[in-house]
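Quick one: sequence plus predicted model below, questions after.
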Amino acid sequence: MASRTSYEVRVAGVIGPAAREAFDDLTIRVEPSATVLAGSLDQAALHGLIERIKALGLELIDITRVPSGRSTSARSTRHPAE
């Protein structure tokens, strides 16, 4: 079994409801100029996430490995359809 690590992945802007469905396995947090996708992933899942971001035409800003002990389970922010 592959080792899982917590990550926060930032994409530019606020992603819409349809794109959010592609990330329903992650916690989604909206910041002023970015959307943060957070969760515990193994290397294959991280690469798959990067491919989903690319396929949706989203701009990848940053990938941060979250130190153990710090939770990535912040509540998902829901916004009305744009």
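The structure has been received and is ready for your questions. Residues are numbered from 1 along each chain as shown.

all contacts plus neighbour counts: C-alpha atoms, from now on.
Noted.

The residue positioned nearest the centre of the chain: which element?
Centroid-nearest residue in the chain: Leu37, 1.7 Å away (criterion: C-alpha atoms, centre = their mean). In the assignment (DSSP states H and E), Leu37 maps to strand 34-41.

Give me the distance from that strand to the chain's centre.
In this view, strand 34-41 has its centroid 3 Å away from the chain centroid, taken as C-alpha atoms, centre = their mean, to the nearest Å.

Touching, Thr5 and Ala45? I think so.
No: with contact defined as C-alpha atoms under 8 Å, Thr5 does not count as touching Ala45 (10.3 Å).

take the one below as the second:
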Amino acid sequence: MSNERNLETSHDRPKIYEIRIKGHLDRQWTDWFGGLTITLDENGDTLLTGPVDQAALHGLLRKVRDLGMPLVSINESHLNQPTVGRSQGENR
């Protein structure tokens, strides 16, 4: 029983994810993507970054699908913890 509880709580905790999609999104989409940081790469990709729990991650992937933009990658970031308010790159 305790293993089931540990599994549930680990999936409920937000983690920092980096979701890369092909094509550029305007920053106006920030609210639609739950306040994730939107970074436009020079190669034409958009990087969505921020704290997301498992349920919200599935919802975000549906939104990417609904936009018709190809999903390039999803990675868990180990650089920041979900409690960090700003990413290191925002001071540039």
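Received the coordinates, thanks. Remember, it's a predicted structure, so these values are computed and weren't measured experimentally.

Where does the strand holding Leu37 of the first structure end up in the second structure?
Here strand 34-41 of the first structure aligns to the second structure at residues 45-52, judged by TM-score structural alignment.

By how much does the matching stretch deviate from the first structure on average?
After superposition onto the first structure, the mean distance of stretch 45-52 of the second structure to its aligned counterpart is 0.4 Å, using mean C-alpha distance after the TM-score superposition for the first structure.

do you know how far the residue nearest to the centre of the first structure is from Thr27 of the first structure?
Distance, Leu37 of the first structure to Thr27 of the first structure, by C-alpha to C-alpha, to the nearest Å: 6 Å.

ok, now Ser71 of the first structure?
From Ser71 of the first structure across to Thr27 of the first structure, the span is 11 Å (C-alpha to C-alpha).

These two: who's more crowded?
Per other C-alpha atoms under 10 Å, whichever of Ser71 of the first structure and Thr27 has more neighbours is Thr27, with 19 against 13.

How about the more buried one: what's its closest non-neighbour residue?
Of all residues not flanking Thr27 of the first structure in the chain, Ala38 sits nearest, at 5.0 Å (C-alpha to C-alpha, 6 or more residues apart in numbering).
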